[in-house]
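Novice: Here's my sequence, what's the structure:
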Amino acid sequence: MRIGELSKASGVSTPTIKYYLREGLLPKGEATGHNQAQYDDAHLRRLRLIRALIEVGGLSIASAREVIAALDDPDLGTHKILGVAQHTAARSIAFCDEESRTAADAEVGAMLDRLGWRVGRDNPAVSAAAEVVGALRQLGHGDIADRLDDYARALAPIAELDMAVLTSRGGIDSMAETVVVGNVLGDELIAALRHLAQTDRSAEFFSGRPASSR
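Specialist: Prediction:
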């Protein structure tokens, strides 16, 4: 397909596609003449990933380039490549003071050991979880943090579902796109569904309304 057709199929403007080409995010097409090139489905898949990284994941061009480089590195396995993509979607906000954070780091690390989860301590999600645990204890809501293992176990089936969706994708670009979009938008979906479930449980616990048949 020509660049105009690629633009139409991807929803990315032609000037933006040319910019991605110049920045090395998108591989060059097959030259067919002076200033003419042909593009294929691989370019379309890569454009979808670039959009996910920049528009959904909020990455800079430089950070997106790092993810693309990881995808194209033949020495990296699928697990490491998807780890790079996952880290792009991590959000870390300072919620607590340094003392609370240090204690929470150890608490989250101990949880990972108890559950036997194969997660490196440098994973951004470890830091994000520690910030939240530290804030909960600092604000006097340690009873929530005390259920850390229970919350983690409750999320394990969701992770299994995520892996099932992920492995159904064809190709590493599509899988990486799914990781970025699934983490950013999926977190929002899970939060919304949690609120709906809480409303349903509250109706049963506090208003005497019987639970609907399940």
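Novice: contacts and neighbour counts: CA atoms only from here.
Specialist: Noted.
Novice: Tell me the buried residues in the host helix or strand of residue 85?
Specialist: Assigned by DSSP states H and E, residue 85 belongs to helix 78-88. The neighbour-count check on helix 78-88 (16 or more other C-alpha atoms under 10 Å) flags 81-88 as buried.
Novice: Packing partners of that helix?
Specialist: helix 61-71, helix 172-206 (3 or more C-alpha pairs under 8 Å, 6 or more residues apart in numbering; DSSP states H and E).
Novice: Please give the structure of this sequence too, so both can be compared:
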Amino acid sequence: MRIGELSRRTGVPVPTIKYYVREGLLPSGELTSPNQAAYGEAHERRLRLIRALLDVGGMKVAEIADVLEALDAPERPLHKVLGVAADRLGGADVEQDDAESAAARSVVAGLISRRGWRTHESNPAAADLSRTLAAMSRLGHGAFVEVLDAYADAAEQVARADLAYVERRVAVEDMVEGVVVGTVLGEAMLSAMRRLAHVDASARLFDAEGPETGTGTEKGTGTD
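Specialist: Okay, the predicted model is just below:
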């Protein structure tokens, strides 16, 4: 197909497709003449993945480039690909040097040890968790650590579901892409489902008059 058809099928403007090619995110089309190139299903699939990581996953172009590089390395183990994708989901590498931060790092190290997780407190996700717990403590919600293991139980269950999906993929390419999709887009899906569950749990716990009193179950806002 020509680049115009690729644009129509994916909804991505032609200039944007050319930009992705220049940045190395999307392979160049096969030249059929000096000014024409042909694109195939693999281009369409890669383009849809790029847009999903950008629009749903909230990743930046440079982060997507790192993930795609890992995805295209056939010798790289799935576990390493998963690590590259997960590391790009982290927040800014900024951490305050105060008592709350130190206490949070200790809590996270204890959690990792207690759960027997095969990772380390230097993992970017652990750093994100430490920053989050420290921020909660500064706001007077340090007691949130009391429910940390309940969150860990849920996180383990979600992680097992993610990787069970990956194991069902037959082709190696599908498996590698499944790791990326399950990590990046699964993060967005879990966040959305958590918000839905919050509305339901709040209504059941605090709304004695039923679901039509402005808890968000009717209009989906959850803020009235």
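Novice: residues in the second structure aligned with the helix holding residue 85 of the first structure?
Specialist: Matched against the second structure by TM-score structural alignment, helix 78-88 of the first structure falls on residues 78-88.
Novice: How far off centre is the matching stretch?
Specialist: 11 Å (C-alpha atoms, centre = their mean, to the nearest Å).
Novice: Equivalent analysis for stretch 153-173 of the second structure, please.
Specialist: With C-alpha atoms, centre = their mean as the basis, stretch 153-173 of the second structure stands 14 Å off its chain's centre.
Novice: show me where the first structure has strands.
Specialist: With DSSP state E as the criterion, the first structure has strands at 30-33, 36-38.
Novice: For the last one, give me the average deviation versus the second structure.
Specialist: Between strand 36-38 of the first structure and its aligned partner residues in the second structure, the average distance after superposition works out to 1.8 Å, using mean C-alpha distance after the TM-score superposition for the first structure.
Novice: how about that strand: buried residues?
Specialist: Those would be residue 38, for strand 36-38 of the first structure by 16+ other C-alpha under 10 Å.
Novice: which secondary structure elements does it contact?
Specialist: Under the contact criterion of 3+ C-alpha pairs under 8 Å, 6+ apart, strand 36-38 of the first structure touches strand 30-33.
Novice: Work out which residue lies at the spatial centre of the second structure.
Specialist: Taking C-alpha atoms, centre = their mean, the centroid of the second structure lies closest to residue 184, which sits 2.5 Å from it.
Novice: Tell me the residue in the first structure aligned with that one.
Specialist: By TM-score structural alignment, residue 184 of the second structure lines up with residue 180.
Novice: For that match, list the residues it contacts.
Specialist: Residues near residue 180 of the first structure by C-alpha atoms under 8 Å, 6 or more residues apart in numbering: 52-53, 56-57, 85-86, 88-89.
Novice: Just give me which of those are shared by the second structure.
Specialist: Retained in the second structure by both residues aligned by TM-score structural alignment, their matches' C-alpha atoms under 8 Å are the following of these: 53, 57, 85-86, 89.
Novice: Let me have the strands of the first structure in CSV, extended by distance to residue 185 of the first structure.
Specialist: Output for the strands of the first structure, formatted as CSV (distance: least, C-alpha to C-alpha, whole Å):
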stretch, distance to residue 185 of the first structure
strand 30-33, 35
strand 36-38, 33
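Novice: of those strands, which approaches residue 109 of the first structure most closely?
Specialist: Set against residue 109 of the first structure and scored by C-alpha to C-alpha, these come closest in strand 30-33, at 49.5 Å.
Novice: So what's the gap between that closest one and the chain middle?
Specialist: What separates the centre of strand 30-33 of the first structure from the centre of its chain is 36 Å, taken as C-alpha atoms, centre = their mean.
Novice: Mind giving me the packing neighbours of that strand?
Specialist: Where contact means 3+ C-alpha pairs under 8 Å, 6+ apart, strand 30-33 of the first structure is packed against strand 36-38.
Novice: which residues in the second structure does the strand it packs on align to?
Specialist: Aligned by TM-score structural alignment, strand 36-38 of the first structure falls on residues 36-38 of the second structure.
Novice: Run through who's touching the matching stretch.
Specialist: Contacts of stretch 36-38 of the second structure (C-alpha under 8 Å, 6+ apart): 1-3, 29-32.
Novice: By neighbours, which of those residues wins?
Specialist: Sorting the contacts of stretch 36-38 of the second structure by how many neighbours each has (other C-alpha atoms under 10 Å) puts residue 3 first, at 19 neighbours.
Novice: ok, that residue to residue 55 of the second structure distance?
Specialist: To residue 55 of the second structure, residue 3 of the second structure is 21 Å away according to C-alpha to C-alpha, to the nearest Å.
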